[in-house]
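Enquirer: Can you look at this prediction? I've put the sequence above it.
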Amino acid sequence: MLPMELRFARQTALPQLGEEGQERLGEATVLVVGCGALGTHTAEILLRAGVGRLILVDRDLVEVTNLHRVSLFTPADVGRLKADAAAEALLRISPEATVTPHVAHLGPDLAAEIIPGVDLVADGLDNLETRYLVNDVCVKHGIPWIYTAILATYGMTMPILPGAGPCLRCLFPDAPPPGAIPTCAQAGILGPVPPALSALQATAAIQVLAGTPFPPGRLFYLDLWAGRAETTQVERAADCPCCRRRRFEFLANPPRAVSLCGDSVQILPRGRRRLDLQDLAVRLARVGAAQVAGDILLVSIEGVTMTVFRDGRAIVKGVLDPNRAQALYDQYVAG
């Protein structure tokens, strides 16, 4: 028996998977969107299960508050780009795999470029707007994806199989208004919740990739603290704007300001840009503190902090109102 065959011997012994299912995993490409707790745990499980290629997309930096729930990151990773740090850690676990990091926000252009070429998308996101975009592209191109979300002590997950069952907008037709749902900074996150929900997400992904998916529309809810698990059957909405009417509104008109987990808002530039961070730092140093660190600019101004990227993106921390974050960006970065 070859070493690789030996590595997955306990898994191929499962009648639900077998050697054929394991081969399908090895040939699969999975996109993991978001490299926080949910995304990194899911990526690690899929990698250890034998998925041959992972694509990681994340726009943010590792923070010390990530460490209590992300097993791939160590204190030495604080301040590094999440996608790069996660990719390096995963390749140490399985050097023969292909792991491709993208340090970027998953906007319409990148989503339309990457998603049609993968076998499945796994959800490691922290906002509903980007999930709606993923849903649009996956439904449009018939790519299965696993919706998964966590908060406080609970989470939920549902495989979305375009054409065979409901999509995300059948479950949540419209995004709630800003502030209607507490963020993880407000409600907290219990450390065991991300790996528990990631295990459910990864299992659903393995089933899809192996050709034996969950029944479409099965929404699984788990509250670890309460010890409660529930399953709900979600049906396709007769008037769903996405999977019925095929109106891909988030692909066509993405929001520029996106509220993130915590007191942060991401601002996306209009069109493609490439900033001269050194020049911007000189200008902003007249009204606040500004320091270039590699490919990012760290700014403290008007009681908030901004992380500005070369492509024009910015993450504004210390702000809950997307409109104020957009105004600060327009005043100090876009202006």
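Expert: Noted; the coordinates are in hand.
Enquirer: C-alpha from now on. contacts and neighbour counts both.
Expert: Fine.
Enquirer: V308 belongs to a helix?
Expert: No: counting by DSSP: H, G, I helix; E, B strand; the rest coil, V308 falls outside a helix, being strand.
Enquirer: Pretty sure it sits against I315.
Expert: Yes: counting by C-alpha atoms under 8 Å, I315 is a contact partner of V308 at 6.6 Å.
Enquirer: Do you have the helices of the stretch 201-335 of the chain handy? List them.
Expert: If DSSP state H, counting those that start in this stretch is used as the criterion, the helices of the stretch 201-335 of the chain fall at 249-252, 277-284, 322-329.
Enquirer: and those, which is most packed in?
Expert: Between these, helix 322-329 has the highest mean count of neighbours, a mean of 18, where neighbours are mean count of other C-alpha atoms under 10 Å.
Enquirer: helices or strands next to that one in the packing?
Expert: Judged by 3 or more C-alpha pairs under 8 Å, 6 or more residues apart in numbering; DSSP states H and E, the packing partners of helix 322-329 are strand 257-259, strand 264-267.
Enquirer: so can I have TSV of the helices of the stretch 201-335 of the chain showing distance to L219?
Expert: Compiled in TSV, the helices of the stretch 201-335 of the chain are given as follows (distance: least, C-alpha to C-alpha, whole Å):
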stretch	distance to L219
helix 249-252	23
helix 277-284	45
helix 322-329	30
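Enquirer: Out of the ones you listed, the one nearest L151 is which?
Expert: helix 322-329 (20.7 Å; C-alpha to C-alpha).
Enquirer: second one coming, line it up with the first:
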Amino acid sequence: MHTELLPDTPHGREKAAAILRAGGLVAFGTETVYGLGADARNDRAVTAIYAAKGRPGINPLISHFTSAEAAFTQVMPTLLARRLAARFWPGPLTLVLPRGVDCAISPIATAGLPTAAVRVPAGGNTRALLAACGFPVVAPSANPSGRVSPSDAAHVLAGLEGRIDAVLDCGACRVGVESTIVDLSGATPVLLRPGGITLEALEAACGMPVAAPQAHNDSRPSAPGQLSSHYAPGLAVRLDADTIGADEALLAFGQPLPGSTLVWNLSEREDLHEAAARLFAGLRFLDMEGHRRGLVRIAVQPIPGHGLGRAIRDRLVRAASPRP
């Protein structure tokens, strides 16, 4: 299969939509990362996403919509869900809610769970593509399962060339880490995955604490991004480094540790928004160049645990976890 690179123009988006309508797979940029899109209603197309990525079938997918009204036709929204949608959509927030009576999302996309994960992405061009489709589009990150998420079209092609039909080149992603996922299917909101909406902003909008997730179960995740090993480069990852070894590349934050010969600085001015946007590109660069130089590990300087730092640390902890 040849993977076609499409421009983010009205003609390119219409061609991408035509491929999706025909049951094909198209990667496209959102404000978070590039997603690998398929018709959420089409069992065969959804199954093809799992095959192209090598993704476990137990790992559910997020369905993307043009508006909150469209999303809420597929699930049973609570008052809190409507409040959060009004505050954060379009944007990097995913809500997990009970499937609606007439939910058209494939049970394969929800991994057989009684809930569905829905979001309205930011970016007029992204929503223009969704509007051209006229149906919900599932779109996990457009990379081989468990590996570093893609933040530009070249990253997608590096991992999925020949496995998918097309990539809609939407440029670099602005946020750079995946959406925050909140489970609203129970009595209290639960944070399933930190992401582009901070916990502090989320709790302010909820007017109540948002519970931390229970220990994740790799055999039955309730949302994407919960597997213990995820977002992983080929090189091993060492967290909270205060020294650097001769065989290590350095993922820096602020002033780099002395002694490293290969450095990617997430943010010299210690700006967490800049760091999030540069995270996945940095892991990819250090992995590729580190392999070329014969290095064995990526050492990561400490990242604060507040604001977007919570999402960055979550990705790095999973990148550092033992590989299955």
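Expert: Great, that's in hand. Predicted, not measured: the structure shown is a model, and the values here were computed from it.
Enquirer: Superposing both, give me the TM-score.
Expert: Scored by TM-score structural alignment, normalised by the length of the second structure, the superposition of the two chains gives a TM-score of 0.23; 134 aligned residues with a C-alpha RMSD of 7.2 Å.
Enquirer: End to end on stretch 159-168 of the first structure, go ahead and measure it.
Expert: This stretch, stretch 159-168 of the first structure, spans 10 Å end to end (C-alpha to C-alpha, to the nearest Å).
Enquirer: typo on my end, it should be stretch 236-251 of the second structure
Expert: 12 Å.
Enquirer: Kindly report the same for stretch 263-279 of the second structure.
Expert: 13 Å.
Enquirer: again with stretch 29-39 of the first structure
Expert: 15 Å.
Enquirer: wouldn't M156 of the first structure be in contact with L197 here?
Expert: Yes: using C-alpha under 8 Å, M156 of the first structure is in contact with L197, at 7.2 Å.
Enquirer: anything in contact with each of those two?
Expert: Overlap of the contact sets of M156 of the first structure and L197 (by C-alpha atoms under 8 Å, 6 or more residues apart in numbering) consists of 148, 150, 222.
Enquirer: of the residues you listed, closest to L284 of the first structure?
Expert: Comparing the shared contacts of M156 and L197 of the first structure against L284 of the first structure with C-alpha to C-alpha places I150 closest, at 36.9 Å.
Enquirer: SS state for that closest one?
Expert: Classification of I150 of the first structure by three-state DSSP places it in strand.
Enquirer: Neighbours of it, how many?
Expert: Neighbour count for I150 of the first structure, taken as other C-alpha atoms under 10 Å: 25.
Enquirer: Repeat that for L157 of the second structure.
Expert: Counted with other C-alpha under 10 Å, the neighbours of L157 of the second structure add up to 21.
Enquirer: List the buried residues for the helix or strand hosting it?
Expert: Per DSSP states H and E: L157 of the second structure is located in helix 153-160. Buried positions in helix 153-160 of the second structure, judged by neighbour count with 16 or more other C-alpha atoms under 10 Å: 153-157, 159-160.
Enquirer: Which one of M156 and L197 of the first structure is surrounded by more residues?
Expert: Neighbour totals were compared for M156 of the first structure and L197, and L197 leads with 26 against 20 (other C-alpha under 10 Å).
Enquirer: Which SSE is immediately downstream of the longest helix seen in the second structure?
Expert: Assignment by DSSP state H gives helix 272-293 as the longest helix of the second structure. Per DSSP H and E, the first helix or strand lying C-terminal to helix 272-293 of the second structure is strand 297-300.
Enquirer: ok, the buried residues of helix 153-160 of the second structure vs G282 of the second structure, which is closest?
Expert: Nearest to G282 of the second structure among the buried residues of helix 153-160 of the second structure is H155, at 11.6 Å by C-alpha to C-alpha.
Enquirer: and the helix holding L157 of the second structure with helix 272-293, angle?
Expert: Using axes from the mean of the first three to the mean of the last three C-alpha atoms, to 10 degrees, the inter-axis angle of helix 153-160 of the second structure relative to helix 272-293 is 50 degrees.
Enquirer: which strands and helices sit next to helix 153-160 of the second structure?
Expert: strand 26-29, strand 166-169.
Enquirer: I'd like to know which elements the last one is packed against.
Expert: Counting contacts by 3+ C-alpha pairs under 8 Å, 6+ apart, strand 166-169 of the second structure packs against strand 4-7, helix 10-21, strand 26-29, helix 153-160.
Enquirer: one step back: out of the shared contacts of M156 and L197 of the first structure, which is nearest to E5 of the first structure?
Expert: Set against E5 of the first structure, the nearest of the shared contacts of M156 and L197 of the first structure by C-alpha to C-alpha is T148 (30.9 Å).
Enquirer: Can you give me the neighbour number for that closest one?
Expert: The burial count assigned to T148 of the first structure is 26, neighbours taken as other C-alpha under 10 Å.
Enquirer: rewinding a little: single out the most deeply packed of the helices and strands packed on strand 166-169 of the second structure.
Expert: It is strand 26-29: most buried of those by mean count of other C-alpha under 10 Å, with a mean of 29.
Enquirer: Name the next helix or strand following that strand along the chain.
Expert: That would be, after strand 26-29 of the second structure and using DSSP H and E, strand 34-39.
Enquirer: these two touch, right, K82 of the first structure and L56?
Expert: No: look at K82 of the first structure against L56 with C-alpha under 8 Å: they stay out of range, at 9.4 Å.
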